[in-house]
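[1] Provided below for reference: sequence and predicted model.
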Amino acid sequence: MSSDLQGSAHTPPAAKAADTTRDNPWPLRRLTENIKIYVDRMSTLWVEGQVVEYKPRPGTRMAFFVLRDVDTDTSMTVSAFPGILDQAGAGFEEGARIVTRVKPVFWERRGTLNLRAEEVHLQGIGDLLAHIEQLRRRLSAEGLFASERKKPLPFLPRTVGLICGRNAKAKDDVIVNASTRWPGISFEIREVAVQGDNCVREVTAALMELDGLAHVDVIVVARGGGSVEDLLPFSDEVLVRAAAAVGTPLVSAIGHEGDAPLLDLVADYRASTPTDAARRIVPDLAQELDGLQRSVEAMRVGMHTRLVREAHALDLLVKRPVLQQPSAVLDGHTHALDTHTTALRHAIERVLEREVTALTQARATLTALSPQATLERGYSLLRSPSGKIMRSAADVKKGDLLEGILAEGRLVTQVVGSTRATLPPA
């Protein structure tokens, strides 16, 4: 056998693939070289398909996505410069149908064949997605998606308006889960087309009808997800503007986590699923009762703590000396008042004593200097009938009547004679 192998080693390789044999095979590199030569001779061509895998990676020099035939499971990896995909528009994403001009590329080392895109154009649903993206930007610029426009959902609505498909699972999801959380919650249900040509008209009409019912406090539009095509009506401009115009709080529950129709953006609350919507529109009775019980206990504990604290403060207040003997607060003032009263009395007595002494002295002086005192010492006064005091004998003449004023009593006398006073010798 070893001699056969040695002989085959010197046999020249077959020129064509058809000439290869078990004893004269091609090396694998010869096959990949020939495949590459053949693939490189292929011209660029246009192909169509659906993007099934695409993860944007900003900053990379080359982007990759998987293109699948829409009717079969045939798929190939496509590479492209990021700028080419940017030119395709915002609708280029998983699920988009595209037409692309590609050049087949064969990698010898890995033995793989892929496509390199030179142009990419959205087709079908891709065009619609691009149109929706333009609409989204326009409505966003108008402020329809602004957070200031969002209305708060009621804590416990009287009635829930439910727009859903006919006999749809989404209907049961909302009703069952909401009723489980809050038994007895009532619904106004409008079963409409949630996909297809009639979807926009029927959903819009149901929105306007439920918005006009005074007892409906919240409206839920529910659909259990679906393909990109199925959810297109919920990005229709007419429906979106109608949803923005309703005055009743609106919950959108028409897609799964990866879906983003425009109704989600204009709604007051975007629920990921109908079940999520049910959990959002009504509170959990058991949870609320538990919270209420805990709040009551917390209030009871808080009140007890407050009463204990206030009772302790009151006890300390009652034990204060001023409350034990209220008159004690006046004792100091009473003592001070007594002291000042005594001091004032002594001061007045001293003043009175001083003034009595001065008055006595003044009286004594006045008495000593008074005419009465002179009379009492044995002197008397004579005065004419006119009341003039006689001071000199020259002032009277014989026969004048004079009034004599004595220390005790008065008399009338007549002058029988007078003698002038003689001056003592010098």
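    Perfect, I can see it now. Small disclaimer: the values here were computed from a predicted structure and weren't measured.
[2] only C-alpha atoms from now on, for both contacts and neighbour counts.
    Noted.
[3] OK, contacts around the residue lying closest to Trp182 once chain neighbours are set aside?
    Excluding the flanking residues, the one nearest Trp182 by Cα to Cα, 6 or more residues apart in numbering is Leu285, at 5.3 Å. When contacts are counted by Cα atoms under 8 Å, 6 or more residues apart in numbering, Leu285 is found next to Arg181, Trp182, Pro183.
[4] and the residues you listed, which are buried?
    Arg181, Trp182 (16 or more other Cα atoms under 10 Å).
[5] so which of the contacts of Leu285 are in helices?
    Counting by DSSP state H, the part of the contacts of Leu285 found in helices is Arg181.
[6] can you confirm Val66 is in a strand?
    Yes. Membership of Val66 in a strand is supported by DSSP: H, G, I helix; E, B strand; the rest coil.
[7] residue contacts, Pro261?
    So Pro261 contacts Leu231, Leu232, Phe234, Ser235, Gly255 (Cα under 8 Å, 6+ apart).
[8] what's the spacing between it and Arg309?
    59 Å (Cα to Cα, to the nearest Å).
[9] what secondary structure does Ser272 sit in?
    coil.
[10] structure two is appended below for comparative analysis:
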Amino acid sequence: MALNTSPEAPLPVGEVSRLIGGWIDRLGAVWVEGQIIQLSPRPGAGMAFLTLRDPSRDVSISVTCFRDVFDRVKDVIGEGARVVVHAKPVWYGRGGTLSLRAADIRPVGIGELLARLEQLKKSLAAEGLFAADRKRPLPFLPQRIGMVTGRASDAERDVLHTAHERWPAVRFERRHTAVQGVRAVPQLIEAIKELDAHPEVDVIIVTRGGGSMEDLLPFSDERLVRAVADCRTPVVSAIGHEADAPLLDLVADLRSRTPTHAAKDTVPDVGEERERVRELRERAYRVINGFLDREAGRLAEVMSRPAMADPHALVADRAEEVESLLGRARRTLGHRLERAEDELTHTRARVVALSPAATLQRGYAVLRREDGTVIRAPEETAEGDKLRARVAEGEFGVTVGPHA
């Protein structure tokens, strides 16, 4: 709508800015594609600021978005990335500037691929497939190593050469598969399952050389990641170079930087182990010798004591003491026996003197009835009673006569 203005009746700047803002507000949201040439996330702020450029026309425009919109793609975009933005034009009247307010930002090309992988990574991590407590330790010396790789690949040669240099007797169970393209994922999964079921395979190495991100996509496939998570056998991932990071690295029990490092991480070095055994033997020798030296010193100290230097001297001293104690015991016992014998002789003489037999020897007699009752007085008898008289030399019967 045209405005009626003139040099005599101009519009104020603020009015013009207001009118422009009102016209722009009537515009709807649009999808815009461009390359990020400046990115200012401003940590802690509620807004993020970026500048999109059209390289073919050398035109740039400022874009703002709320923090939650930026956080959804912050891991997969950066300066130089191509993005598609769903935004609405916004006019800032005070500064007289036009910008786009983004409600959605989507990477394109590699960026879009990275965004999908990042989403899958977060989903699998939430399930716990990458948790550290699921990692299994590798065996010290594998009985047989399973290896999944491309046929006649540099990665295969690196693993075999390094492993046999470190431990010549090491054995491999190899499975050759496609390592890129549409056939790679099914073949990789089948090979891993075969080796996981093999009774002699103690560890599985999945390896290939470096390549573009598209070449390494099979090793970030969700089906392959889940197949490795279900393995009972420890799995080592050695995909590409150290900078490459497929999702297989996160689910594997060990991530090796390169195929050569996979061999080093899986197979011990025979020379290093021999040196370690030698050091342990020397340490054990020193410990045992130290123990024997200490015990020999203690034994020498004990043997130097008088009791051990001449043990018969102690026995001789004790023998004299025993002999002295034995003589004292004999003398004491003899004195006690002599005193007991004298006491016994005196007691016997008194007993003999006081016994009834001695009285009978002096001519006395003991009268008893037939029932054995002793007669102590004449009144206890009657004329004609039959009694027994006991004298020193025997007994005889008597008849009681008349009392005097």
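    All right, it came through fine. Quantities reported herein were computed from a predicted structural model and do not represent experimental measurements.
[11] and for Arg67 of the second structure, the neighbour number?
    18 (other Cα atoms under 10 Å).
[12] any idea how far it lies from Pro89 of the second structure?
    Going from Arg67 of the second structure to Pro89 of the second structure by Cα to Cα gives 18 Å.
[13] next one: Val374 of the second structure
    157 Å.
[14] tell me which of those two has more neighbours.
    More crowded of Val374 of the second structure and Pro89, by other Cα under 10 Å: Pro89, with 18 against 15.
[15] okay if I get the contacts of Pro261 of the first structure as a markdown table plus secondary structure, distance to Met299 of the first structure and neighbour count?
    Conversion of the contacts of Pro261 of the first structure to a markdown table gives the following (DSSP: H, G, I helix; E, B strand; the rest coil; distance: Cα to Cα, whole Å; neighbours: other Cα atoms under 10 Å):
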| residue | secondary structure | distance to Met299 of the first structure | neighbour count |
| --- | --- | --- | --- |
| Leu231 | helix | 50 | 23 |
| Leu232 | helix | 52 | 20 |
| Phe234 | helix | 48 | 24 |
| Ser235 | helix | 49 | 24 |
| Gly255 | coil | 43 | 24 |
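[16] now for these, which pair is the farthest apart?
    Ser235 and Gly255 (11.9 Å; Cα to Cα).
[17] tell me where the stretch 301-404 of the second structure has strands.
    Along the stretch 301-404 of the second structure, the stretches classed as strands by DSSP state E, counting those that start in this stretch are 366-368, 386-391, 394-399.
[18] need those in JSON lines with mean neighbour count, can you?
    JSON lines is the format used below for those (neighbours: other Cα atoms under 10 Å):
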{"stretch": "strand 366-368", "mean neighbour count": "18"}
{"stretch": "strand 386-391", "mean neighbour count": "18"}
{"stretch": "strand 394-399", "mean neighbour count": "12"}
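[19] export those strands to JSON lines and append columns for distance to Leu195 of the second structure.
    Output for the strands of the stretch 301-404 of the second structure, formatted as JSON lines (distance: least, Cα to Cα, whole Å):
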{"stretch": "strand 366-368", "distance to Leu195 of the second structure": "125"}
{"stretch": "strand 386-391", "distance to Leu195 of the second structure": "125"}
{"stretch": "strand 394-399", "distance to Leu195 of the second structure": "124"}
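[20] nearest to Ile77 of the second structure, out of those strands?
    Here strand 366-368 is closest among these (Cα to Cα), at 146.2 Å.
[21] that closest one vs the first structure, average offset?
    Strand 366-368 of the second structure, aligned to the first structure and superposed, deviates on average by 8.4 Å (mean Cα distance after the TM-score superposition for the first structure).
[22] tell me the spacing between the residue nearest to Leu323 of the first structure when sequence neighbours are not counted and Gly332 of the first structure.
    In space, and not counting its chain neighbours, Leu323 of the first structure is closest to Leu317: 7.7 Å by Cα to Cα, 6+ apart. Counting by Cα to Cα, the separation of Leu317 of the first structure from Gly332 of the first structure is 21 Å.
[23] now do Val192 of the first structure
    For Val192 of the first structure, the distance to Gly332 of the first structure - Cα to Cα - is 92 Å.
[24] quick one, which of those two is more surrounded?
    Neighbour comparison, Val192 of the first structure and Gly332: the larger count goes to Val192, with 21 against 11 (by other Cα under 10 Å).
[25] what lines up with the more buried one in the second structure?
    Applying TM-score structural alignment, one finds that Val192 of the first structure aligns to Thr177 in the second structure.
[26] just Gly91 of the first structure next, same as before
    Under the alignment (TM-score structural alignment), Gly91 of the first structure pairs with Val76 of the second structure.
[27] helix/strand/coil for Asn237 of the second structure?
    Small correction: residue 237 of the second structure is Ser, not Asn. Per three-state DSSP, Ser237 of the second structure ends up strand.
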